[in-house]
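Enquirer: Quick one, what's the 3D model for this:
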Amino acid sequence: ATRGAPPVLYVQGDVTALRQPQLAVVGSRRPTPAGCRIGREFAAALARAGLVITSGMAWGIDAAGHEGALEAGGTTIAVFGCGLAHRYPQENSALAERILRRGALVSEFPPWEAPRRQNFPRRNRVISGLALGTLVVEAAAESGSLITAHFAADQGREVFAVPGSVRNPLSRGCHQLIREGAHLVETPAQVLEEISFHQENQQIMQNPQVPALDKEYEMLLDALGFEPVTFDTLAARSGLSGESIASMLLILELQGRVAPYPGGRYGRINSD
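Expert: As a prediction, the model looks like this:
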C-alpha cells in the first residue's frame, strides 16, 4: 500500500480505470502555448500506448493532459481537491463531463466537501500514488506540481521532467527536478522506456505495424527524410495535426524507424 493513502476514495465513472496502468501529467496552471501543446501531445501519445492519464483537473497542463488523452481516444482520471458534487474550477465543468464518459472522477473528500486551498496540495499524493510515474511539463520554482513530483519520489514512483529554455521561468521547476534526479525526457517513448511499460496491447511497442496503404504514415515519413527536422517543420510539411504526429512518431520510434535528436528534432534511421 502507498504510505499516506486515504482510507477511502469516492469515484464517479469507470472505477476499473483505477486498476489500469497510469501516468500522471502535471504542470503549471498558466503554461505557455508551447507547454500546453507539449502536455497535450505527450498525453495523447502515452494514452495511445495504453496508459491512463491521471491529473488534477486544474487549468493549464492538467487540463491539457486530460484533453490530450480524450482526443487520442484514451482513458483519463481527474483527482479532485474537493467533493465530487462540486466542479472546480467551474471553467472545466464541460471537461469533467467528457472525462466521465471516458474515465473517472476521483476524490478522497466526501461529496459535498467544498473546495479549500489546503486540500489541493494534499490531493497531489493521490495523483502520484495512483500512477506508475509523474511527468512534469512547465513548472515555476514554487509550482504546486513539484509537490506532486516529490510525493511520487517518496512513494517510489518515477519522476519525469520536460526541459525548457533557461530564460523561461516556467522551466525552473523542471530543471530543479532534473538536478534532483528526475528523468529528463524529450519524447513519450523515453517515458515508456523508463517505466518498462507492458500491457495487453503491447504489440504497439513490440511489433508495431505501419499499414502499407496508410496515407498519413506515408506523408509523415516523406516529411521526415533522413535529415533531422523540428516538430513544427513536420507539421508544416505534412499538414497533419500535432496530436497525430506525436502518436505516429511514438510508434515509428518504437519500431526503430525514427530517432529523436537534440533540439526536439526527429529523423528517419532506415528506409522502407
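Enquirer: contacts and neighbour counts: CA atoms only from here.
Expert: OK.
Enquirer: what sits against Gly133?
Expert: Taking CA atoms under 8 Å, 6 or more residues apart in numbering as the definition of contact, the neighbours of Gly133 are 22-24, 152, 157-160, 195.
Enquirer: can you pull out the strands in the chain?
Expert: 10-13, 22-27, 52-55, 76-79, 103-107, 133-137, 158-162, 183-184, 229-230, 258-261, 265-268 (DSSP state E).
Enquirer: The third one - contacts with which helices or strands?
Expert: Just to be clear, that refers to strand 52-55. Contact here means 3 or more CA pairs under 8 Å, 6 or more residues apart in numbering; DSSP states H and E; on that basis strand 52-55 packs against strand 22-27, helix 33-48, helix 61-71, strand 76-79, helix 119-130.
Enquirer: which of the ones you listed sits most buried?
Expert: Ranked by mean neighbour count, those are led by strand 22-27 with a mean of 31 (mean count of other CA atoms under 10 Å).
Enquirer: Run through the neighbouring helices and strands of it.
Expert: strand 52-55, helix 61-71, helix 119-130, strand 133-137, helix 145-154.
Enquirer: would you list the ones you listed in JSON lines and tack on distance to Gly242?
Expert: As requested, the helices and strands packed on strand 22-27 are exported to JSON lines (distance: least, CA to CA, whole Å):
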{"stretch": "strand 52-55", "distance to Gly242": "18"}
{"stretch": "helix 61-71", "distance to Gly242": "10"}
{"stretch": "helix 119-130", "distance to Gly242": "26"}
{"stretch": "strand 133-137", "distance to Gly242": "17"}
{"stretch": "helix 145-154", "distance to Gly242": "25"}
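Enquirer: Here is the second sequence; please produce its structure so I can put it next to the first one:
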Amino acid sequence: MADPAIHSSAIIAPGAEIGPDVRIGPFCVIGPQVRLGTGVELKSHVVIGGDTSISEGTVIFPFASIGQDPQDLKFKGEHTRLEIGARNRIREYVTMNPGTEGGGGVTRIGDDGLFMANCHVAHDCQIGDRVVLVNSVAVAGHCVLEDDVIVGGLSGIHQFVRIGRGAMIGALSMVTADVIPHGLVQGPRAHLDGLNLVGLKRRGASRAEIAELREVLARLHDGAFRDTARELSTMDRGEMVGEVLEFILGPSERSFLKPA
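Expert: Sure, this is the predicted structure:
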C-alpha cells in the first residue's frame, strides 16, 4: 500500500495480482482472485470480485461493479470466470458478471470496447472487439456480440441472441432474435431495417460490396432465412456476403429479425 499509484483507502485482498503501472483510486475494493494487467486504471469506488482478469490499459470509472455473482437463480457458487480484454473504457455504474456452469463458465469481453454508464453484461456473454454499448443497455445471459457492434441507448438484448459483426442497434430497441452481420435494427420490438451503411463505409466497404449485400438482403426477405441462405451459399459471392450467409447458417437458439 506504499505505492503512490494505489490510494491509501483502497482495499486489496491478499492473492490479487496487480501488474505494473496500475493505478487504483480511492475506496476501490479488489478481491483475492482478481488480476489487473499493465496500466489498468480504476478511478474510484470500483468493486471487482470473483475470478476476474482485466488486460492492459483498461480504464474503469467510479461505482462500476465487476465480477460479482451472476444474476441467475441456478448459480450455486461454482467456480466461473470473467475475462476482460485490453484498452476498454468501462464507465460509471456498469455491471459485468462471470459465467455460470450451465453456460460454459466464462464471460468474455474483447478489446477496445466502450461500455457507457449503467450498462449490464450478464453471465456467459461473449463480447467481441470494438463493441460500443451506449448508456443503460442491458445484455442478457448467453448472448454473442461480434466485433464492431454498436447498441443504442436504453436497448435490451434477449438471452441467447447473436448479433453479427458490424451490426447497429438503434436506441430504445428490444432485440429478441438474431441480427445478421452489418444489419441495422430498430424499434420497440425491433425489426431489421436494412444495412448499417454508416458502419460499412467506416470500415471501407466498396460500393460493389454494399450493392451485393443489398441484393442478398432483398433475396433473404423473400422467404425463410436459412433456406434462402443455403441456396445463396452455393453461388460465388464476396467476402462480406459470405460472412452474412455463414452467420445465418451457424448454430443458434433464436430465429432472425426480419423487416417490419
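Enquirer: TM value for the aligned chains?
Expert: For these two chains in superposition, a TM-score of 0.28 is obtained (TM-score structural alignment, normalised by the length of structure 2); 135 aligned residues with a CA RMSD of 6.6 Å.
Enquirer: mind checking which of the helices and strands packed on strand 22-27 of structure 1 is nearest Ile77 of structure 1?
Expert: strand 52-55 (4.6 Å; CA to CA).
Enquirer: export the helices and strands packed on strand 52-55 of structure 1 to JSON lines and tack on distance to Pro188 of structure 1?
Expert: As requested, these are arranged in JSON lines below (distance: least, CA to CA, whole Å):
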{"stretch": "strand 22-27", "distance to Pro188 of structure 1": "11"}
{"stretch": "helix 33-48", "distance to Pro188 of structure 1": "6"}
{"stretch": "helix 61-71", "distance to Pro188 of structure 1": "13"}
{"stretch": "strand 76-79", "distance to Pro188 of structure 1": "17"}
{"stretch": "helix 119-130", "distance to Pro188 of structure 1": "18"}
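Enquirer: Of these, which is nearest Phe231 of structure 1?
Expert: Distances from Phe231 of structure 1 to each of those were compared using CA to CA; the minimum, 10.6 Å, belongs to helix 33-48.
Enquirer: Quick one: work out the angle between the closest one and strand 22-27.
Expert: 180 degrees (axes from the mean of the first three to the mean of the last three CA atoms, to 10 degrees).
Enquirer: TSV please, covering the contacts of Gly133 of structure 1 and showing distance to Gly129 of structure 1.
Expert: As requested, the contacts of Gly133 of structure 1 are exported to TSV (distance: CA to CA, whole Å):
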residue	distance to Gly129 of structure 1
Gln22	10
Leu23	10
Ala24	9
Ala152	7
Arg157	8
Glu158	11
Val159	12
Phe160	15
Ile195	15
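Enquirer: and which of those residues is nearest Ala34 of structure 1?
Expert: The shortest separation between Ala34 of structure 1 and any of the contacts of Gly133 of structure 1 is 17.8 Å, and it belongs to Phe160 (by CA to CA).
Enquirer: neighbours around the closest one, how many?
Expert: For Phe160 of structure 1, the number of neighbouring residues by other CA atoms under 10 Å comes to 26.
Enquirer: Roughly how far does it sit from Leu221 of structure 1?
Expert: In this structure, Phe160 of structure 1 and Leu221 of structure 1 are 28 Å apart, going by CA to CA, to the nearest Å.
Enquirer: just to revisit the earlier point, which one of the helices and strands packed on strand 22-27 of structure 1 lies nearest to Ile245 of structure 1?
Expert: Comparing those against Ile245 of structure 1 with CA to CA, the closest turns out to be helix 61-71 (12.7 Å).
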